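[1] following is a predicted model, sequence given first.
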Amino acid sequence: MRIAVIGAKGLPAQQGGIEHHCQELYPRIVEQGHQVDLYARSSYTGSLFRDTVNGVRVISIPSLNLRGLDALSCSFLGTLSTIAGFQEQPYDIIHFHALGPSLFSGLPRLNTKSRVIVTCHGLDWARAKWGRTSRWILRQGERNALKFADDMIAVSEDLQDYFQTTYSRDTHYIPNAPASYAASDPAFQFVQSWGLQPQKYFVFLGRLVPEKRPDLLLEAFATLKQTDWKLAIVGGDSDSQGYAEMLKQQYASNEIVFTGELVGAKLAEVVRGAGLLVLPSDVEGMPLVLLEAMNENVPVLASNIEVHQKLLANGRGLLFEAGEVAACQQRLQWAIEHSKALALMAEAARQHVQAVYNWDEIVQQTLAVYDRALMLSSSQGEQERQMSQV
């Protein structure tokens, strides 16, 4: 099977849930004998050359490194490349990830018999960083996905319910699973270089964008009565530089550190050393950050949006009312005072994630969607052939 991937920034994954999703998924698909070409942004890979990452051919193409236009320009050019006949053989599957890139999901119908699959990782138009025009484009991407995709995948049951309730469209629920963190320093020297003590700090991990609500966590932390815990804010901006700079100017202190974006062993060390990982988001698809922390036996606190409620049910973590600073502050204070209870929650969470979220199963489920789309295509082709003979 020949598969083209549109919508990921590139590989190796540096930041972004979609990139980590693709980094886990597609090398495993390659191992099963399939060919995968991932069309990447040159602004992300730093190159215009073709590379191979764990068996996946990464094809970097020009893109506009401007707010909102980078993703669209790369997705447009990548889609054109899949249908222009440059390849030795046409693609069997063209897989779009996210609603923005799905704006171009109808183009393959113009010149190929490739089957189109769309994975929705979240309702991107609901993210606070986008203005009116960007929201309209993302909404149109959603409509085009519904119109042109041969099949759709949702990474959470909430997203699956959304498409069924809103459009009466069936989708396949195939969740994310946690990636494995790199080996890290058991002495936590990097953590301590920031003035942090293992098990004595909260950590926020994610892009510094409004919908992930780092501002809410920062405000809640500032009102805590304790004095010996600190807060680490880990992540870079994403078309949100002004917002990120505002947070740093308003909250940077001896008790709050902004590490910027971390990867590899340094990221693993900061997460593993945390006493509590906090995800206060207003909007999420299936948060890999949460799954990975749970997999690492790190206690978690999250806003009570529906996807978080399902992940942390049955005592697998703490929840607070989304958007409520006081509720978040109360949970942080409780966590400081109940380390033994947190440890029990973390172990229950680890066992749940390892039992339910498995990349090998996700690969098989994804390949089954591909096979189904190709089977329907063959059936339709046979019907058309028979009709032409009548």
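    Alright, I've got the coordinates.

[2] switch to C-alpha atoms for all contacts and neighbour counts from now on
    OK.

[3] what are the buried residues along stretch 264-280?
    Buried residues in stretch 264-280, counted by 16 or more other Cα atoms under 10 Å: 266-280.

[4] which residues touch N295?
    Contacts for N295 (Cα atoms under 8 Å, 6 or more residues apart in numbering) come out as 178, 349-351, 353-354.

[5] same question for H20.
    Contacts of H20 (Cα under 8 Å, 6+ apart): 13-14, 179.

[6] kindly report the same for C74.
    C74 neighbours (Cα under 8 Å, 6+ apart): 39-41, 61-64.

[7] buried subset of these as a PyMOL selection?
    Buried subset of the contacts of C74, written as a PyMOL selection, criterion 16+ other Cα under 10 Å:
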select buried, resi 39+40+41+61+62+63
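
[8] take the contacts of C74 and lay them out in a markdown table including secondary structure and distance to H172.
    What follows is the contacts of C74, written out as a markdown table (DSSP: H, G, I helix; E, B strand; the rest coil; distance: Cα to Cα, whole Å):
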| residue | secondary structure | distance to H172 |
| --- | --- | --- |
| Y39 | strand | 24 |
| A40 | strand | 25 |
| R41 | strand | 28 |
| I61 | strand | 30 |
| P62 | coil | 32 |
| S63 | coil | 31 |
| L64 | coil | 33 |
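
[9] relative to I117, which of the contacts of C74 is nearest.
    Closest to I117 out of these is Y39 (15.2 Å), distances taken as Cα to Cα.

[10] another one to put next to it:
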Amino acid sequence: MEGRLRIAMIGTRGVPARYGGFETAVEEIGARLVEAGHEVRVYCRSGGERMREYRGMRLVHLPAVRHKVLETLSHTALSVGHLLGRRTDVALVFNAANSPLLPLVRAARIPVATHVDGLEWKRAKWNGTGRRYYLVAERLAVRWSDEIIADARGIQDYYRERYKTASVMIPYGAPVQEAVDEEVLRAAGYEPGRYHLVVARFEPENHVDLIVEGYTRSAATYPLVVVGSAPYAAEYTRGIERLAEADPRVTLTGGIWDQRLLDALYAGAATYLHGHSVGGTNPSLLRAMGAGAPVVAYDVNFNREVLGETGEFFADAASLAKAVEDAEADPARGRARGDAARERARTEYTWDDVAARYEALCRDLLAKR
């Protein structure tokens, strides 16, 4: 084994992963870096549970301002302050919004790579000021990072075209399920293969409202199960709730934190309906593919890149309605598409490969510095 690295992972809610793609990536990558012999420190936002170690990673819990604009940056500022007093070989910063703090990391002569996520400025939750901030933050990430990490070719293309800069493309990984846990599904009241599934935060760019609207226009007989919520989108959530209240076939479950049940829901779905439109490689989409779910996704380049030939796509309520009706009319075709998606996830999106690429990046950063 080459030399042991001290790696800091900054800018997320931390681990165990309970929220989104960044947190899942930190957990899966960080644990594998530990297994490879490295020391990994993960900065976590203070909550009810404060473990000092998880899957071999050392956890540092620090507070954050609970506000959609200030939460990420306030926590990262405290994390960077802590980082500067600790011996660190490489820092991995997640989210371009944290880029104003990068000069402090560089001043300490710590090589830093920034995982820029998707096109955050396009998210509807940001007003004009928020969008302008994210566009400035992108430019600063390019200027002050030793390396930019993109999780999709579409994100690489965006940074190349807009900022004339190269980036390292490292996607997320996909957990693979070979079978449906029918016992868990039935105990929760779901019939395997006889429901449509959405798992998403309730934000406009995830098109949950469009999916629910399209489903309510359809003649589908299988129920629609919608898993998710949003901390800062009360008005948008109320719109989805109104659509659901008008159709008894629609069930809003809120967030589901029982991973065994959530895995079973992915694996047992007649279709997984994916509306995300501004991210790169989306972890929920990969989880559905790894579970063998037939995916019907919103028609954008990121989703086409990940799904390849295994996906079907919708652009409006009418095409979504047709997709769920077609899936119920020909379940064998759906199962074949799901099997193909699982195989694509198994070969193209593995966490072991992702972690190995992060390890190589960290070594390259340290060598250049």
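    Looks like it came in fine. Since the structure is predicted, the reported quantities are computational estimates derived from the model, not experimental observations.

[11] would TSV of the contacts of H20 of the first structure with secondary structure and distance to L216 of the first structure be doable?
    Below are those laid out as TSV (three-state DSSP; distance: Cα to Cα, whole Å):
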residue	secondary structure	distance to L216 of the first structure
A13	coil	28
Q14	coil	25
A179	coil	27
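
[12] for M294 of the first structure, state which of those residues is nearest.
    Nearest member of the contacts of H20 of the first structure to M294 of the first structure, counting by Cα to Cα, is A179, at 11.2 Å.

[13] that closest one contacts L25, correct?
    No. With contacts counted by Cα atoms under 8 Å, A179 of the first structure stays clear of L25, the gap being 10.0 Å.

[14] where do the contact lists of those two overlap?
    Joint contacts of A179 of the first structure and L25 (Cα under 8 Å, 6+ apart) do not exist.

[15] in the first structure, where's the longest helix?
    helix 359-389 (DSSP state H).

[16] I'd like the distance between L318 of the first structure and V30 of the first structure.
    38 Å (Cα to Cα, to the nearest Å).

[17] quick one: which of the two has more around it?
    L318 (24 against 18; other Cα atoms under 10 Å).

[18] give the equivalent position in the second structure for the more buried one.
    In the second structure, L318 of the first structure lines up with E312, judged by TM-score structural alignment.

[19] H34 of the first structure now?
    Per TM-score structural alignment, H34 of the first structure is aligned with H38.

[20] ok, its match to A25 of the second structure distance?
    H38 of the second structure sits 17 Å away from A25 of the second structure, going by Cα to Cα.

[21] which one's more surrounded, those two?
    Ranked by neighbour count (other Cα under 10 Å), H38 of the second structure and A25 place A25 first, with 23 against 20.

[22] excluding chain neighbours, what is closest to the more buried one?
    Nearest non-adjacent residue to A25 of the second structure, counting by Cα to Cα, 6 or more residues apart in numbering: Y172, 6.6 Å away.

[23] could you check how far the match of L318 of the first structure is from L273 of the second structure?
    Per Cα to Cα, E312 of the second structure is found 10 Å from L273 of the second structure.

[24] okay, and the common contacts of these two?
    Here E312 of the second structure and L273 share the contacting residues 295-297, scored by Cα under 8 Å, 6+ apart.

[25] and E241 of the second structure, that one's in a strand?
    No. Applying DSSP: H, G, I helix; E, B strand; the rest coil, one finds E241 of the second structure to be helix, outside a strand.

[26] show me what it lines up with in the first structure.
    With TM-score structural alignment as the matching criterion, the partner of E241 of the second structure in the first structure is K248.

[27] now E28 of the second structure
    Using TM-score structural alignment, E28 of the second structure pairs with E24 in the first structure.

[28] what's the helix or strand for its match?
    Using DSSP states H and E, E24 of the first structure sits in helix 17-31.

[29] and that helix against the second structure, how far off on average?
    With mean Cα distance after the TM-score superposition for the first structure, helix 17-31 of the first structure departs from the second structure by a mean of 0.7 Å once superposed.

[30] and the angle for that helix with helix 359-389?
    Here the directions of helix 17-31 of the first structure and helix 359-389 differ by 70 degrees (axes from the mean of the first three to the mean of the last three Cα atoms, to 10 degrees).

[31] re the thing from before, between the contacts of H20 of the first structure, which is closest to E142 of the first structure?
    Closest to E142 of the first structure out of those is A13 (24.8 Å), distances taken as Cα to Cα.

[32] many thanks, we can stop here.
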